[in-house]
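>>> sequence and computational prediction follow.
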Amino acid sequence: MSDTQTLIENRPPTVAALFLERVAATPHAEAYRFPVPAAGGPGAPDDWKSLSWGQAAERVFAIAAGLIGLGLRAEDRVALASNTRVEWILADLGVMCAGAATTTVYPSTNAEESAYILADSASRVLIAEDAKQLAKARAHRADLPELAHVVVLDAADALAADGDPEGWVISLAELEKRGAEHLAKNPEAVKERIAAITADQLATLIYTSGTTGRPKGVRLPHDNWSYMAKATVATGLITKDDVQYLWLPLAHVFGKVLTSGQIEVGHVTAVDGRIDKIIENLPIVQPTYMAAVPRIFEKVYNGVAAKARAGGAAKYKIFQWAAGVAREYAKVTQDNFRRTGNATAPFGLTTKHKVADALVYSKLREAFGGKLRAAVSGSAALAPDIGYFFAGAGIHILEGYGLTESSAASFVNPGEAYRTGTVGKPLPGTEVRIADDGEVLLRGPGIMQGYHGLPEKTAEVLEADGWLHTGDIGELSPDGYLRITDRKKDLIKTSGGKYVAPAEVEGRFKGICPYVSSIVVHGADRNFCSALIALDGPAILGWAAENGLAGRTYAEVVAAPETVRLIETYVQTLNEGLQRWQTVKKFRLLPRDLDVEHGDLTPSLKLKRPVVEREFKHLIDEMYEGSREA
């Protein structure tokens, strides 16, 4: 048996047990860094504080004991509605150490859907970030008979209102105080709970944000996370010396899995979920690795391109040259590494790359903090041209793949041997096969127990022998690298009988056009493909200011003929590299960008294709007026 197999097969039964092992091994080592408002008031830079593993354990055990004091039993659900912050992690660990299970709720979820999740999960306690999250539960309290308590993270917002049952609202600080008092009388209370937890006991109930219909609760037991902790570390991608910058939403399975690997290896994690602080935080945190979704890397690329363009024609020409060199260098070195094991490039290309590095790439790496060894991208496909650009610039984006139903991480690219455009190889212990229709099937210790209370839905995707139907279409290389080509349900069949993978066309366009934010390719049962295109606000407004459209709003700029002609040139470039039936014959620019607030994107920034096509149906119909299917 290999060392990797031994590591995985001898995993502890629970994340709680894993946490105890970590605390015992390195009690004084730094575990978490987190920002606190500076004394200087608004606008002043944040101060950063730290918790050691021992200090974190004190708070986790106090939370766990406090929850036990509220009467929580094994597998009772505790909903957690908060942005990413250190208290989220401490609360989640506290829930699991109490033997209960965390129900994750995005803080952006509206009151009605939040109430649905709380009711469907039968959550007995809600841990709410602030007054806003508390108000959602209060508005639907009559529909939530199981909800016995709301614990508010921000103490100032833990205010009872008329009509609240006595003791219904308490602060996290009060919960911890009660827990500490309980532990003073019974020091072993939490450890006894941990010892009683079984591997198949529910640890997390994550509701899929869903591109259509009501969300489904995915049941993930303790063993899923214990496996993920061991398997992700077994890949060699993270070490005890790493510093992780964690800003992803922890309500999403991608964010959640990052906390398990950290407990196993014991490195430092800097936690701050404020998206608007990412650029400011990177030079402060100086992460060695971080995870993100493709939309973030696309926005960084568009921002760098816009900044170069604002510097004048000469500077923009240098950037375009450097971007081309980066892509060529990445393709050549990755190909050589695959064939020979050495990431080499011809002398002439290496020389150009050194010049481009001094002019462009080094500044880009500094913006990421200067120490970034690797970035992991997941949740959706990264456009290969964006990936090659960053790879050539020395920012190695390792694409991974998984679903909520597979505990997030089923595939990841293996360090130096990563291949842009693929999601890498399966984690140790995970099996994969491709069905006759091209669908990716997975089996292993990371697969869910099923959908909460939905046995028929579970049976639709989970076979009796453990194979999970992912709904994704993919291809496996002879040496085990997986490439996801599209969602099974998103494949387009034109009226001419040709199949088109919209994600492939959309990804290519994102690598070509530095102004695009989102693109939705349409064409099912039509005689040609069309596209709805949303532009990146800062990038297109910067272009507008330089091209006689200064002072106009976003909607006015995208409606201008000059802007349409600009984007048309990029569509023509796209079409030159496509098969005839894939080409985008017509397009329309959307009057606004797509976002979570309007329901166009899930909280993890995945495109809700049916929602977008429904909202902008008039534009789609307009493009097909006069065609045979119109």
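Done, it's in.

>>> only C-alpha atoms for contact and neighbour calcs from this point on.
Will do.

>>> what's the local residue count around the residue nearest to Val412 when sequence neighbours are not counted?
Leaving aside its sequence neighbours, Val412 sits nearest to Gly400 (Cα to Cα, 6 or more residues apart in numbering; 4.0 Å). Residues within reach of Gly400, counting by other Cα atoms under 10 Å, total 26.

>>> ditto for the one 5 residues further on
For Glu405, the neighbour count with other Cα under 10 Å is 24.

>>> how far does stretch 69-84 stretch from start to finish?
Between the opening and closing residues of stretch 69-84 we find a distance of 26 Å, counting by Cα to Cα, to the nearest Å.

>>> ok now that stretch, how far from the chain's centre?
Its chain's C-alpha centre lies 23 Å from the corresponding centre of stretch 69-84 when counted by Cα atoms, centre = their mean, to the nearest Å.

>>> before we move on, what about stretch 268-276?
Stretch 268-276 has its average C-alpha position 13 Å from the chain's average C-alpha position, going by Cα atoms, centre = their mean.

>>> so for it, what gets flagged as buried?
Val268, Thr269, Ala270, Val271, Asp272, Gly273 (16 or more other Cα atoms under 10 Å).

>>> which ones are touching the fourth one?
Contacts for Val271 (Cα atoms under 8 Å, 6 or more residues apart in numbering) come out as Tyr32, Arg33, Phe34, Pro35, Thr84, Arg85, Val86, Tyr245, Leu246, Trp247.

>>> let's bring in a second model and compare:
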Amino acid sequence: MARSVTDEVVDQSAIDNRAPSVGHMFRERVRTLPDGEAFRHKEGDAWASLTWSQTRDRAYALAAGLIELGVQQEERVALCCSTRLEWVLADLAVMCAGAATTTIYPTTLAEEVAYIVADSGSRVVIAEDADQLAKLQAHRSQLGDVTRVVLVDGDSDDDWVMTFAELEASGRERLQAEAGLVDERIDATTPEHLATIIYTSGTTGRPKGVRLPHSAWTYEGAAVDSIKILSKDDLQFLWLPLAHVFGKVLLTLPLQIGFPTAVDGRVDKIVEHVGEVKPTFMGAAPRIFEKAYGKITTMMDAEGGVKAKLFTWAAGVGKEVAEIRRGGSEPGGMLAVKYRLADKLVLSKIRDRFGGRVRFFISGSAALNQDVAAWFEAMGLLIIEGYGLTETSAASFVNRPSVGGYKFGSVGWPLPGTEVRIAEDGEILLRGPGVTAGYHQLPDVTAESLGEDGWFATGDIGEVDENGFLTITDRKKDLFKTSGGKYVAPSKIESMFKGVCPYASQLVIEGEGRHFVSALITLDPDAIATWAGQNGMAGDSYSQIVTSARTREMVQGYVDELNSQLSRHEQVKQFLILDHDLSVEEGDLTPSMKLKRKRVTEKYKDQLDAFYTGS
């Protein structure tokens, strides 16, 4: 069933009547749903909940505590903490105090933490634990305006430091004397006031602080609300880094719509927690879906025999049914009978791994492979891909989980109120309420990215089809030309490989100015361990497995399959399997699991150059 963005029914009143600030949005949610569940978090082995009014009480106390520390309107409070309830409460407190949050990933190196804190002009830093505190203490003289550090976990003898509990207690005492203090700050906050500074990942040079006003976040909440893909009856599981714009926008949506959110950022616990929480939707980076796809398919292959054949049969039936449903129909006849059996024996069990209630997943921050998306759809788990940047408050485009509202390989339709234009060179230009006010203390860079007419140059190459779906080709700066003058889009090839090879973790394409394309490959530790156990290498180390001749032969087969789908000038002629995976900790990936291409190719320059020596 063909649909266009022009066919979409939008509740324009949600956008027109949006709140003036995040604080206003939060206060209104508390008023309308005081006893409704707001946030769920882990206390030991159990999940505990806060209602909206309980969340307000804690956030107001923390806001008053920040005011007691002297934090003024639009002054910055830096948050250096993993995804957990305290991050949520602290950010809400900053919003209610009329201040602005500077977000910092807990994996950020000490020198960069010092730079971000100083460059943002943060007055207070909320640090998660002793490790984060040590980063600040090591560079105390470089932190500029910081007057106090608030420690979430643990205690310190340093007079410069107070605990999270002490901040909250201080605020409660202040509120006893001035009950209306926080509401006065909320009332004084306007849409134009600064709400957040998020620093880009800094793949080259120093990170840039993206300034996002309250109007950007209230627009995001209202625009998503207006297309009615979520309701107060949904339940979100939120694990993404809240220092990242994707995580931050997913924290804004419940304030607007009113659904509860379970919060826990421990990546190694995602599968366990999703099974416990049983969410109706979840946002994630493509790597999470790729890992799940690889683990399940390789595990089934390893089973062999009847189980493997049954799984393959059921997946095929699921794919047939998904294609029919995508067109707005339901399966009938023998296919309907086969589907009921396939669902009972296989497909429902895959859904149960994700809690059994997921209506859809949202994928963002990097390209999702179409084959992986189609596999999940066959299982009855729809992944809708979205698109946006830090500079556009995350969500600018998103597929809709309705018949005709999504297209695999695309990032969907624009949110109402967001305009798109494709420049002559193919670059995507965006304009709308979610676009940044500029880069912090970088007027020249701001002028380069934001034209006088408000169009933001995204740096991404893409095209819009006749139904309004946007497809991203690649990052403009990542496109390269071979010595033969042919352009290559590396991200497209890298995404294709992850759909072809279930053992793949990363593929990094190289070939700028070269006469053929080469690649670095890493393999997923869990998936390759399963394969190794079936191929006489059980008990071998990861390094031994991935550098073996048998693994090389296996990967070569998948590279050949990839090449069969590529033009001659795009084909991978040489590759190296690294003896370790790429990681956030080593600086190869951003905290949102996006490849730092330039850093990785520079790091392995000698190995890549060797492919071309004498050739």
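In hand now; what should we look at? For clarity, every value in this text was computed on a predicted model and none was experimentally measured.

>>> now the TM-score, please.
Comparison of the two superposed chains (TM-score structural alignment, normalised by the length of structure 2) gives a TM-score of 0.96, and 605 aligned residues with a Cα RMSD of 1.5 Å.

>>> a markdown table please, covering the contacts of Val271 of structure 1 and showing neighbour count, secondary structure and distance to Ala24 of structure 1.
As requested, the contacts of Val271 of structure 1 are arranged in a markdown table below (neighbours: other Cα atoms under 10 Å; DSSP: H, G, I helix; E, B strand; the rest coil; distance: Cα to Cα, whole Å):
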| residue | neighbour count | secondary structure | distance to Ala24 of structure 1 |
| --- | --- | --- | --- |
| Tyr32 | 21 | strand | 16 |
| Arg33 | 22 | strand | 20 |
| Phe34 | 18 | strand | 22 |
| Pro35 | 17 | strand | 26 |
| Thr84 | 22 | coil | 26 |
| Arg85 | 22 | coil | 24 |
| Val86 | 21 | helix | 21 |
| Tyr245 | 24 | strand | 24 |
| Leu246 | 25 | strand | 24 |
| Trp247 | 21 | coil | 27 |
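
>>> for Val124 of structure 2, helix, strand, or coil?
Secondary structure of Val124 of structure 2, reduced to three states by DSSP: H, G, I helix; E, B strand; the rest coil: strand.

>>> actually, Gly462 of structure 2.
Assigned by three-state DSSP, the conformation of Gly462 of structure 2 is strand.

>>> quick one: map it onto structure 1.
Per TM-score structural alignment, the equivalent position to Gly462 of structure 2 in structure 1 is Gly474.

>>> any idea how far its match lies from Ala142 of structure 1?
Look at Gly474 of structure 1 and Ala142 of structure 1: by Cα to Cα, they are 46 Å apart.

>>> now Trp48 of structure 1
Counting by Cα to Cα, the separation of Trp48 of structure 1 from Ala142 of structure 1 is 41 Å.

>>> neighbour-wise, which of those two wins?
Regarding Trp48 of structure 1 and Ala142, a neighbour count based on other Cα under 10 Å identifies Trp48 as having more, with 14 against 10.

>>> what's that one aligned with over in structure 2?
Pairing criterion TM-score structural alignment: the partner of Trp48 of structure 1 within structure 2 is identified as Trp47.

>>> for the helix or strand containing its match, give me the average deviation versus structure 1.
Trp47 of structure 2 belongs to strand 46-51 when assigned by DSSP states H and E. The superposed strand 46-51 of structure 2 is, by mean Cα distance after the TM-score superposition for structure 1, a mean 0.7 Å from where its aligned residues fall in structure 1.

>>> and the helix or strand just after that strand, what does it pack onto?
Under the assignment DSSP H and E, the closest C-terminal helix or strand after strand 46-51 of structure 2 is helix 52-68. Applying 3 or more Cα pairs under 8 Å, 6 or more residues apart in numbering; DSSP states H and E, one finds that helix 52-68 of structure 2 contacts helix 22-32, strand 37-43, helix 85-96, helix 164-177, helix 181-188.

>>> Throw these into a markdown table and include distance to Thr196 of structure 2, thanks.
Converted to a markdown table, the helices and strands packed on helix 52-68 of structure 2 look like this (distance: least, Cα to Cα, whole Å):
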| stretch | distance to Thr196 of structure 2 |
| --- | --- |
| helix 22-32 | 11 |
| strand 37-43 | 21 |
| helix 85-96 | 9 |
| helix 164-177 | 21 |
| helix 181-188 | 15 |
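
>>> of those, which is nearest Tyr604 of structure 2?
For the helices and strands packed on helix 52-68 of structure 2, proximity to Tyr604 of structure 2 was assessed by Cα to Cα; helix 85-96 is nearest, at 36.5 Å.

>>> what packs against that closest one?
Counting by 3+ Cα pairs under 8 Å, 6+ apart, the packing neighbours recorded for helix 85-96 of structure 2 are helix 22-32, helix 52-68, strand 76-80, strand 100-104, helix 181-188.

>>> identify whichever of these lies nearest to Gln137 of structure 2.
Ranking these by their distance to Gln137 of structure 2 (criterion: Cα to Cα) puts strand 76-80 first, at 13.6 Å.

>>> quick one: buried residues of stretch 463-472 of structure 1?
Across stretch 463-472 of structure 1, burial judged by 16+ other Cα under 10 Å covers Gly466, Trp467, Leu468, His469, Thr470, Gly471, Asp472.

>>> helix or strand: which one has the fourth one?
In this assignment (DSSP H and E), His469 of structure 1 forms part of strand 468-476.

>>> gap between stretch 242-261 of structure 1 and the chain center?
A distance of 8 Å separates the centroid of the chain from that of stretch 242-261 of structure 1, by Cα atoms, centre = their mean.

>>> now stretch 80-90 of structure 1
Its chain's average C-alpha position is 16 Å from that of stretch 80-90 of structure 1, according to Cα atoms, centre = their mean.

>>> and the end-to-end length of that stretch?
By Cα to Cα, the extent of stretch 80-90 of structure 1 from end to end equals 11 Å.

>>> cool, stretch 269-282 of structure 1 as well?
Stretch 269-282 of structure 1: ends 13 Å apart by Cα to Cα.

>>> same question for stretch 161-171 of structure 1.
Start and end residues of stretch 161-171 of structure 1 are separated by 14 Å (Cα to Cα).
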